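Student: Give me the fold of what follows.
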Amino acid sequence: MKQSSPYKIYFLMFLATFFWAGAFIAAKLGVYDLSPVLLTFLRMGLAAVILFPILVFKQKQTWQLELSELKYVLATAIVGMIGYHLFFFTALKYTTASNASMINATNPLITALLATYFAGERLSIKKIMLLLMALTGVLYIITKGNLISILELDFNKGDFIMLCGTFLWAVYGILVKKIVPMMGPLKLTTYSFLFCAVLLLPFATYDFIKTQAYLVGGSPYLAVVYMAIFPTVIGYSIQQLAIQEIGPSKASLFINCVPILSTLLAVLFLGEAIYSYHFIGAALIIAAVILYNIGSDSRRPIKDGEVPR
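Tutor: From the prediction side, this is the model:
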């Protein structure tokens, strides 16, 4: 098979990063009119409808879900698709898209911390310092530059909800790392989306009727279509291609651009204000993640689901 130009792959990965960053903007627009449950159901359901034929076409002999795989799909669907996305959309009802994206950028480091417990990976002094550095960046953003206010619990609850969601996303990342060798990324992802939609169907139907979501305009539904197609399906496809062509380490570095692009898009399309504490906090978080990746022996392929979609 002919290898793609690395410059073409870099461009595609930047495009995928742009799509992932745009997910925060689309989600913020969506939560104005639709409930977190309904948004999660629609996004995952549409993504499953798109990915399922691709799965059947690419894995003609192995696309069926085996009974032994059911527990794995249920775990990833509940933790990563339902759990994370409910926190994600709920957080955006109370906090800004830029804050949410910066807090979410700590995911690789939280995953590394959890891996020391669940996977038995060693946590060196360097990693501990970088984790503390990233945590300081998050707290700096949450407290708007006044770290003392954390003692008074005076911070936006949306930021705290997003931090809880990021923790769940990290747990999902640990699960994915264990399960993907047994099922493959495409099969696991597709069925996780599908099971998420099926499990949420009764709750989403209730919300749809109760909130009269059928009366809202087309904008929130366009936001759902964007989230399902661009960051999820297209972003996933580009990500997997990049892992094959330039390797997981180089591909994962693009994730560090997500909070930067999300913040720029939030200023342009949502009119969000950016303050000095955003720059300082983001610099601490991104620097910690980059330094963690440099020279790390535990670098791993970024799997679908480890990037906000």
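Student: going forward, measure contacts between C-alpha atoms and count neighbours the same way
Tutor: Noted.
Student: Spatially nearest residue to Asn256, not counting backbone neighbours?
Tutor: Spatial nearest neighbour of Asn256, chain neighbours left out: Ile286 (6.2 Å); criterion: CA to CA, 6 or more residues apart in numbering.
Student: That neighbour is in contact with Asn107, isn't it?
Tutor: No: counting by CA atoms under 8 Å, Asn107 is not a contact partner of Ile286; they are 10.9 Å apart.
Student: which residues does the residue nearest to Asn256 contact?
Tutor: Listed by CA atoms under 8 Å, 6 or more residues apart in numbering, the contact set of Ile286 reads 105, 134, 256.
Student: can you tell me which of the residues you listed are in strands?
Tutor: Using DSSP state E, no member of the contacts of Ile286 falls in strands.
Student: okay if I get those residues as a markdown table plus neighbour count?
Tutor: Formatted as a markdown table, these follow (neighbours: other CA atoms under 10 Å):
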| residue | neighbour count |
| --- | --- |
| Ala105 | 25 |
| Ala134 | 27 |
| Asn256 | 19 |
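Student: Rebuild the residues you listed as a markdown table, extending it with distance to Thr17.
Tutor: Output for the contacts of Ile286, formatted as a markdown table (distance: CA to CA, whole Å):
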| residue | distance to Thr17 |
| --- | --- |
| Ala105 | 13 |
| Ala134 | 21 |
| Asn256 | 9 |
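Student: which of the residues in stretch 108-122 are buried?
Tutor: Using 16 or more other CA atoms under 10 Å as the burial criterion, the residues of stretch 108-122 that qualify are 108-115.
Student: Helix or strand next in line after the helix or strand hosting Val73, which one?
Tutor: Val73 belongs to helix 70-76 when assigned by DSSP states H and E. Sequence-wise, the next helix or strand downstream of helix 70-76 (DSSP H and E) is helix 84-91.
Student: so what does that next one touch, helix or strand wise?
Tutor: If contacts are counted by 3 or more CA pairs under 8 Å, 6 or more residues apart in numbering; DSSP states H and E, helix 84-91 sits against helix 36-58, helix 157-183.
Student: any idea of the angle the first one forms with helix 84-91?
Tutor: Same thing as helix 36-58. Angle, helix 36-58 to helix 84-91, by axes from the mean of the first three to the mean of the last three CA atoms, to 10 degrees: 140 degrees.
Student: for comparison, sequence B:
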Amino acid sequence: MNREKIQAFLALFTATFFWASAYIFVKQLLEDVSPYMILSLRFSFAAIILVFIYNKKLLKINFEILKAGIIMGIFLFGEFFTFTVGLQYTTTSRSSLLIASYIILLPPAYLVIMRKRPSLSDIIVSVICMIGVSFILGNNLGSFHIGDIYCILCAVDYALYIVISSKYSKLYDSGILNVLQVSTTAVLSILSLVLIGNNRFSLSPADSFQLIYLTIFCTTLPFFLILYGMKHVSATTSGVLLSLESVMAAFMGIILLHESFTPNLIIGGAIVIFSFILSEVLPKIIRN
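Tutor: Next comes the predicted model:
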């Protein structure tokens, strides 16, 4: 494995950790702030930071990259809207594990968007990863409720976003794409706030820290890392590595929010990690 690929893996893993920690911070913020206000503040501040960082590169924007960034932003908004709103109605571990089902949606998403049939190794890895997620869920699903519906919709959006991002990140500058997708999400978040009208907002010092953390470490930085990583690894490998977010978030929920712990979590987490390793090894075995 070359140095560039190792750096891509590290970038994706770091982004995964920060996104996993977002479950904890968003869940706590929802006690004092509406989900629509969280989305608006989080992505508006992130967009301002990114515009400041990449202001010189923005002069290179043309119609094609503008279209790509807006498309990515639409799917990104759908993902984070369903995630943030859905987290009001369920636990962090349940939410993260339901959203992790996106991994099984990657092959069909790849087929629809890339117009290319996923390889046998892609399908096998996705199925194994989903088996791991099923172990993690165990008998904890119970009856579906509105929070679960939001989480499943988030999983669909997540799968589509990963494939679309993988496609465009290889064609255009990641910095410009980052500005465009986050700015699009910010605009759509503000529109949702205005249209829905739920602007509940009461920030304590702890809430302010959580919002700053979400803006910098769970929004601005991860998208840069993800777009960099996706330049050098496949969409399926990216998706499997990012699926570790569910395992990390579940453990964080157990440790920090005292949510229930089951042996299935250990078994399922091990299977998810194994599927990531397999995503790199299996294609070479099949080719040989």
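Student: TM between them?
Tutor: Overlay of the two chains. TM-score (TM-score structural alignment, normalised by the length of structure 2): 0.77; 280 aligned residues with a CA RMSD of 3.7 Å.
Student: Tell me which of the contacts of Ile286 of structure 1 fall in helices.
Tutor: Ala134 (DSSP state H).
Student: quick one: which of the contacts of Ile286 of structure 1 is nearest to Leu70 of structure 1?
Tutor: The closest of the contacts of Ile286 of structure 1 to Leu70 of structure 1 turns out to be Ala105 (CA to CA; 30.3 Å).
Student: tell me which element Lys127 of structure 1 falls in.
Tutor: Per DSSP H and E: Lys127 of structure 1 is located in helix 125-142.
Student: Superpose on structure 2 and give me the mean offset of that helix.
Tutor: Mean deviation of helix 125-142 of structure 1 relative to structure 2 after superposition (mean CA distance after the TM-score superposition for structure 1): 3.9 Å.
Student: ok, Thr136 of structure 1 touching Ala282?
Tutor: No: taking contacts as CA under 8 Å, Thr136 of structure 1 lies outside contact range of Ala282: 10.1 Å.
Student: And Val180 of structure 1? What does it align with in structure 2?
Tutor: Counting by TM-score structural alignment, Val180 of structure 1 corresponds to Ser169 in structure 2.
Student: Tell me which residues touch its match, please.
Tutor: With contact taken as CA under 8 Å, 6+ apart, Ser169 of structure 2 is in contact with 177, 227-228, 230-231.
Student: returning to what we had before: out of Thr136 and Ala282 of structure 1, which sits in the busier spot?
Tutor: Neighbour tally, Thr136 of structure 1 and Ala282, criterion other CA atoms under 10 Å: the higher count belongs to Ala282, 26 against 17.
Student: counterpart of that one in structure 2?
Tutor: Using TM-score structural alignment, Ala282 of structure 1 pairs with Gly269 in structure 2.
Student: now Arg122 of structure 1
Tutor: Taking TM-score structural alignment, the alignment pairs Arg122 of structure 1 with Arg117 from structure 2.
Student: burial measure for Leu188 of structure 1, as a count.
Tutor: Residues near Leu188 of structure 1, counting by other CA under 10 Å, number 23.
Student: Show me the helices in the stretch 151-300 of structure 1, by range?
Tutor: Along the stretch 151-300 of structure 1, counting by DSSP state H, counting those that start in this stretch, helices occupy 157-183, 185-210, 219-227, 235-246, 248-253, 258-265, 276-293.
Student: now, of those helices, which is deepest in the fold?
Tutor: Ranked by mean neighbour count, the helices of the stretch 151-300 of structure 1 are led by helix 258-265 with a mean of 23 (mean count of other CA atoms under 10 Å).
Student: In structure 2, which residue range corresponds to that one?
Tutor: Using TM-score structural alignment, helix 258-265 of structure 1 lines up with residues 245-252 of structure 2.
Student: Residues touching that stretch, excluding its own?
Tutor: Stretch 245-252 of structure 2 has contacts (CA under 8 Å, 6+ apart) with 16-17, 19-21, 23-24, 92-94, 96-97, 99-100, 265, 269.
Student: Compare the residues you listed and tell me which is most surrounded.
Tutor: With neighbours taken as other CA under 10 Å, the top of the contacts of stretch 245-252 of structure 2 is Ala100, carrying 31 neighbours.
Student: Relative to Lys116 of structure 2, how far out is that one?
Tutor: Note on Ala100 of structure 2: its distance to Lys116 of structure 2, by CA to CA, to the nearest Å, is 23 Å.
Student: One more: Ile266 of structure 2?
Tutor: Plainly put, Ile266 of structure 2 is 35 Å away from Lys116 of structure 2 if you go by CA to CA.
Student: Nearest to Ser192 of structure 1 among the helices and strands packed on helix 84-91 of structure 1 would be which one?
Tutor: Per CA to CA, nearest to Ser192 of structure 1 of the helices and strands packed on helix 84-91 of structure 1: helix 36-58, 8.3 Å.
Student: Which strands or helices does the closest one pack on?
Tutor: Counting contacts by 3+ CA pairs under 8 Å, 6+ apart, helix 36-58 of structure 1 packs against helix 84-91, helix 185-210, helix 219-227.
Student: and the angle from it to helix 185-210?
Tutor: Interaxial angle of helix 36-58 of structure 1 relative to helix 185-210 (the same axes, to 10 degrees): 150 degrees.
Student: Helix 36-58 of structure 1: how far from the chain's middle?
Tutor: Relative to the chain's own centre, helix 36-58 of structure 1 is displaced by 16 Å; criterion: CA atoms, centre = their mean, to the nearest Å.
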